[in-house]
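Asks: My questions concern the predicted model and sequence given below.
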Amino acid sequence: MSSSEPAARHVLVTGATRGIGRAIAAAFVAAGDRVTVLGRTPRSAAAAAEALGPTATSVAADVTDAAALTAALAAAADASGPIDVLVSNAGGADTAPLARMSVDALRAMMALNVEPLLVAAQAVVPAMKARGGGRIITIASTAGLKGYAYVGAYCAAKHAAVGLTRALAQELARSGVTVNAVCPGFTDTDLVAGSLDALEAKTGRDRADLLAEFTKVNPMGRLITPDEVAAACLWLASPAAGAVTGQAIAVAGGEL
C-alpha cells in the first residue's frame, strides 16, 4: 500500500463467502484493509472471515430482508468502525424463456439484485458524507449492459442495478462519495460450474461443449477470473480513482 493510501479502511463486501465476493474480500485484506464479510448465514460468513485472517470479521443477513440488512450493516459499523468502502456483490440469476417468465420471477430478481443496493446505500451514505467521502461499488454484470436470451428477468434487474448506480453517482458527486459498477462477463465461479452441471444433466451434452457456449461471447475465449474482478474493485476504491464515478466497467475480455 502506498503512502497515499488510507490506512486500514473498513471494507464491507456482501455475498463474500464464495466466488467473486470472496475474491474481492481477499484482495482488500491483502491490501491491508479491515474487511467485513457479509454472508447469508452466520456460519458461512464466520467461516469465510476466519479463512481470510485476523483483519476480517463477519455479519450475516439475507440481503432481500431490508431490516436484517440494515441491522447487519449497523452491527458491522459498530464493531469495526464506519464503512469506508461498500461492495454490493450479493446477487443471483434465474433462467426462463419468455413464455415461462412470470412477474413473480421478475420481482424476485429485482428483490435480490436491485433492492439491496438501495438499502445498503441508504445505510452507509450518511456516515460517508459526514466524513467527506467513501466508495460504493456494485457488482453488476454484462447482463446490465446488453441482453442475453432466456435470462430476461436477470438482465432487467442488472440493467436496473447499473441505472441506480449511475443515478446515485450523480446525486453524490459533490459529497466525495463515488458510486460505480463493475460488470463481469461469465466468470469462473461455483455458480457457473453449477449451471454447467445442470445443463450437462439436463441435455446430456459434453461439458466442454457447454463451456464453449459460455466462453464464445468473450473474444479472449475464456472465463473471467474472480481475481480480475477484484482488481477492478481495488482500483475503484483507490485514491487514483477519485474522479471516477457513475461508470459501469466491463471486465469481460472485450465482449462489449
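Replies: That came through fine.
Asks: Could you use CA atoms for every contact and neighbour count after this?
Replies: Will do.
Asks: Next up, the contacts around Met101.
Replies: Applying CA atoms under 8 Å, 6 or more residues apart in numbering to Met101 gives the contacts 152-153.
Asks: swap that for Ala66, please
Replies: 116, 119.
Asks: quick one, strands of the protein?
Replies: Secondary structure of the chain (DSSP state E): strands located at 10-14, 34-39, 56-60, 85-88, 134-139, 177-184, 248-251.
Asks: winner for burial among the ones you listed?
Replies: Mean neighbour count (mean count of other CA atoms under 10 Å) peaks for strand 34-39 among these, with a mean of 30.
Asks: returning to that earlier point: may I see the strands of the chain organised as a markdown table, with distance to Glu171 added?
Replies: Listed next are the strands of the chain as a markdown table, based on distance: least, CA to CA, whole Å:
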| stretch | distance to Glu171 |
| --- | --- |
| strand 10-14 | 22 |
| strand 34-39 | 26 |
| strand 56-60 | 29 |
| strand 85-88 | 17 |
| strand 134-139 | 13 |
| strand 177-184 | 10 |
| strand 248-251 | 16 |
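Asks: between those strands, which gets nearest to Phe214?
Replies: Comparing these against Phe214 with CA to CA, the closest turns out to be strand 177-184 (12.9 Å).
Asks: so how far is Leu196 from the closest residue to Ala111 other than its chain neighbours?
Replies: Nearest residue to Ala111, sequence neighbours excluded (CA to CA, 6 or more residues apart in numbering): Thr64, at 5.8 Å. Note on Thr64: its distance to Leu196, by CA to CA, to the nearest Å, is 26 Å.
Asks: for Val29, what are its contacts?
Replies: 35, 52, 55-56.
Asks: farthest-separated two in those?
Replies: Val35 and Leu52, at 8.9 Å, using CA to CA across the contacts of Val29.
Asks: so what sits against both of these two?
Replies: 25, 29.
Asks: center of the chain, which residue is that?
Replies: Compute the mean C-alpha point of the chain, and by CA atoms, centre = their mean the closest residue is Asn89, 2.0 Å away.
Asks: Surely that one and Ile136 touch.
Replies: No - taking contacts as CA atoms under 8 Å, Asn89 lies outside contact range of Ile136: 10.7 Å.
Asks: Report the distance from stretch 230-249 to the chain centre.
Replies: 14 Å (CA atoms, centre = their mean, to the nearest Å).
Asks: what's that stretch in contact with?
Replies: 4-5, 20, 23-24, 27-28, 85, 135, 137, 162, 165-170, 173, 178-183, 251.
Asks: cutoff 7 Å now
Replies: 5, 23-24, 27-28, 85, 135, 162, 165-166, 169-170, 178-183 (CA atoms under 7 Å, 6 or more residues apart in numbering).
Asks: go on, stretch 207-224?
Replies: Contacts with stretch 207-224, where a contact means CA under 7 Å, 6+ apart, come from 185-188, 196, 200, 252-255.
Asks: the helices in the stretch 101-250 of the chain, which residues?
Replies: Along the stretch 101-250 of the chain, counting by DSSP state H, counting those that start in this stretch, helices occupy 103-113, 115-131, 152-172, 190-203, 207-215, 226-236.
Asks: another structure for you, compare them:
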Amino acid sequence: MISDKLLTGKHALVTGGSRGIGAAIARTLLSQGACVTLLGRNKESLCGTVQALKGLGGSGYELNYVVADITSSASVMAAFAQAVDVFGCIHILVNNAGQAHSAPFAKTDEVLWQQMLSVNLTGTFHCTQAALPSMLEAGWGRIVNVVSTAGLVGYSYVAAYCAAKHGVIGLTRALALELATKGITVNAVCPGYTETDIVKDAVANIVAKTQLSEDQAKAELAAHNPQKRLVEPDEVANAVAWLCLPGSAAMNGQALAVAGGEVM
C-alpha cells in the first residue's frame, strides 16, 4: 500500500462508499491522511462502514457520510453541500457508485436501459458537476471514475451496462482536456471481475440459469483474467489512490485496466 500520508489536508468524497471497492478506496485514502466522506443510498450501511473504518484507524481518521441518490441532481447537490460543511472544500471525487444488470439485447427494455444510464453515467455527471466548483476554487483536484473493463471492451448480455460505462470513459477524456490547465486531473480505473456484490449477483445469475455450481460459475468469470483469478477490491483502491496523489499530476484522461492483463 502507498504510504507517507501524501493526501493530508485533502477532502475526498467516495460514492458507493459503504461496501466493496468503495469501502476499500475509502480505507486507502484515509491511510494517506485524507478526510473522507462516504456517499450512498443506505444510511444503515454507511454508518456500519464508518464505524468499521474508524475502528481500524483510531481517532486520527477523519470520516463522515452523506446519504444521496446519485440519479437526482437535487439530492446530490444537497449531499455535497453537507459534506463541504463538515470537511470543507472537496479536492478528490471518486465516482464509484454503479449497478450492473444482465439481459439479452432483445430483452433489454427501456426501463433497464434508462436505469443503467441513470446510475452509471448520469450519476457520474451529477456528482462531477457538484464537486467541480470546490476544485476550481482550490486550483487543485482529482476526479477518478471507477468504470469497469466493460468501458473498454464489449461483453455480451450487458449491452446497456457497457454503453453506460463506455459513456463514462468518453466523459473522462473530454473533461480531462477541458480541465487540463486548471490543476485538476480526470482519470478512470477499469477493474475486471472483482470480489464484490456485483460479481456475487453475477455468479448467482449464472447458477440460476445453468447447471454450474457456484464455484464453477466463479471460475467462469475468473477465466476472463489471464491470472485466472478475481481482482481484489484493495488492488483497485491502490490504483485509485495513486491517481489521487500530488505526484500523479501528469496522469490525465487515462483509463487504467486493473484486470490481470485482460485488456492490453
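Replies: On my side now, so go ahead. Bear in mind the structure is a predicted one, so any value in this text is a computation, not a measurement.
Asks: about what we covered before: which pair of the contacts of stretch 207-224 of the first structure spans the longest distance?
Replies: Greatest spatial distance among the contacts of stretch 207-224 of the first structure (CA to CA): Glu200 and Gly254, at 27.1 Å.
Asks: Counting neighbours, go ahead and name the busier of the two.
Replies: Between Glu200 of the first structure and Gly254, counted using other CA atoms under 10 Å, Glu200 has the larger neighbour count: 16 against 12.
Asks: To which residue of the second structure is the more buried one aligned?
Replies: Glu200 of the first structure maps onto Val207 of the second structure when the alignment is built from TM-score structural alignment.
Asks: one step back: return the most buried member of the helices of the stretch 101-250 of the first structure.
Replies: helix 152-172 (a mean of 21).
Asks: can you tell me what part of the second structure it aligns to?
Replies: Using TM-score structural alignment, helix 152-172 of the first structure lines up with residues 159-179 of the second structure.
Asks: contacting residues around the matching stretch?
Replies: Contacts of stretch 159-179 of the second structure (CA under 7 Å, 6+ apart): 100, 105, 113, 116-117, 120-121, 147, 150-152, 154, 185-188, 252-253.
Asks: likewise stretch 52-69 of the second structure?
Replies: By CA under 7 Å, 6+ apart, stretch 52-69 of the second structure touches 27, 30, 35-43, 46, 50, 75-76, 79, 83.
Asks: cool, and stretch 105-121 of the first structure?
Replies: So stretch 105-121 of the first structure is contacted by 63-64, 66, 70, 88, 91-92, 153-154, 157-158, 160-161 (CA under 7 Å, 6+ apart).
Asks: Please repeat the previous calculation with a cut-off of 8 Å.
Replies: Contact with stretch 105-121 of the first structure is made by 63-64, 66, 69-70, 73, 88, 90-94, 136, 138, 153-154, 156-158, 160-161, 164, as judged by CA under 8 Å, 6+ apart.
Asks: Next: stretch 41-48 of the second structure.
Replies: Residues from elsewhere that reach stretch 41-48 of the second structure (CA under 8 Å, 6+ apart): 17-19, 38-40, 65-69.
Asks: so how far is it off the chain centroid?
Replies: 17 Å.
Asks: Give the buried residues for that stretch.
Replies: By 16 or more other CA atoms under 10 Å, the buried positions in stretch 41-48 of the second structure come out as 41, 46.
Asks: matching residues in the first structure for that stretch?
Replies: The aligned range for stretch 41-48 of the second structure in the first structure is 40-47, by TM-score structural alignment.
Asks: would you turn the contacts of stretch 207-224 of the first structure into JSON lines with distance to Ala121 of the first structure?
Replies: Listed next are these as JSON lines, based on distance: CA to CA, whole Å:
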{"residue": "Gly185", "distance to Ala121 of the first structure": "24"}
{"residue": "Phe186", "distance to Ala121 of the first structure": "26"}
{"residue": "Thr187", "distance to Ala121 of the first structure": "26"}
{"residue": "Asp188", "distance to Ala121 of the first structure": "28"}
{"residue": "Leu196", "distance to Ala121 of the first structure": "34"}
{"residue": "Glu200", "distance to Ala121 of the first structure": "39"}
{"residue": "Ala252", "distance to Ala121 of the first structure": "26"}
{"residue": "Gly253", "distance to Ala121 of the first structure": "29"}
{"residue": "Gly254", "distance to Ala121 of the first structure": "30"}
{"residue": "Glu255", "distance to Ala121 of the first structure": "29"}
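Asks: Buried ones among the residues you listed?
Replies: Buried, going by 16+ other CA under 10 Å: 185-188, 196, 200, 252-253, 255, out of those.
Asks: Please tabulate those in JSON lines, including the columns distance to Glu228 of the first structure.
Replies: Converted to JSON lines, those look like this (distance: CA to CA, whole Å):
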{"residue": "Gly185", "distance to Glu228 of the first structure": "11"}
{"residue": "Phe186", "distance to Glu228 of the first structure": "12"}
{"residue": "Thr187", "distance to Glu228 of the first structure": "9"}
{"residue": "Asp188", "distance to Glu228 of the first structure": "11"}
{"residue": "Leu196", "distance to Glu228 of the first structure": "21"}
{"residue": "Glu200", "distance to Glu228 of the first structure": "27"}
{"residue": "Ala252", "distance to Glu228 of the first structure": "10"}
{"residue": "Gly253", "distance to Glu228 of the first structure": "10"}
{"residue": "Glu255", "distance to Glu228 of the first structure": "15"}
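Asks: gap between Gln247 of the first structure and Gly163 of the first structure?
Replies: Remark: distance between Gln247 of the first structure and Gly163 of the first structure (CA to CA) = 10 Å.
Asks: and what of Gly21 of the first structure?
Replies: Gly21 of the first structure sits at a distance of 21 Å from Gly163 of the first structure (criterion: CA to CA).
Asks: ok, now Ser195 of the first structure?
Replies: For Ser195 of the first structure relative to Gly163 of the first structure (CA to CA), the value is 27 Å.
Asks: cool, and Met110 of the first structure?
Replies: Computed with CA to CA, the distance linking Met110 of the first structure and Gly163 of the first structure is 13 Å.
Asks: Also Val114 of the first structure?
Replies: From Val114 of the first structure to Gly163 of the first structure the distance is 10 Å (CA to CA).
Asks: how about Pro184 of the first structure, what's its partner in the second structure?
Replies: Pro184 of the first structure maps onto Pro191 of the second structure when the alignment is built from TM-score structural alignment.
Asks: Would you check that Thr15 of the second structure makes contact with Ile92?
Replies: No - under the criterion of CA under 8 Å, Thr15 of the second structure lies out of contact with Ile92, with a separation of 11.2 Å.
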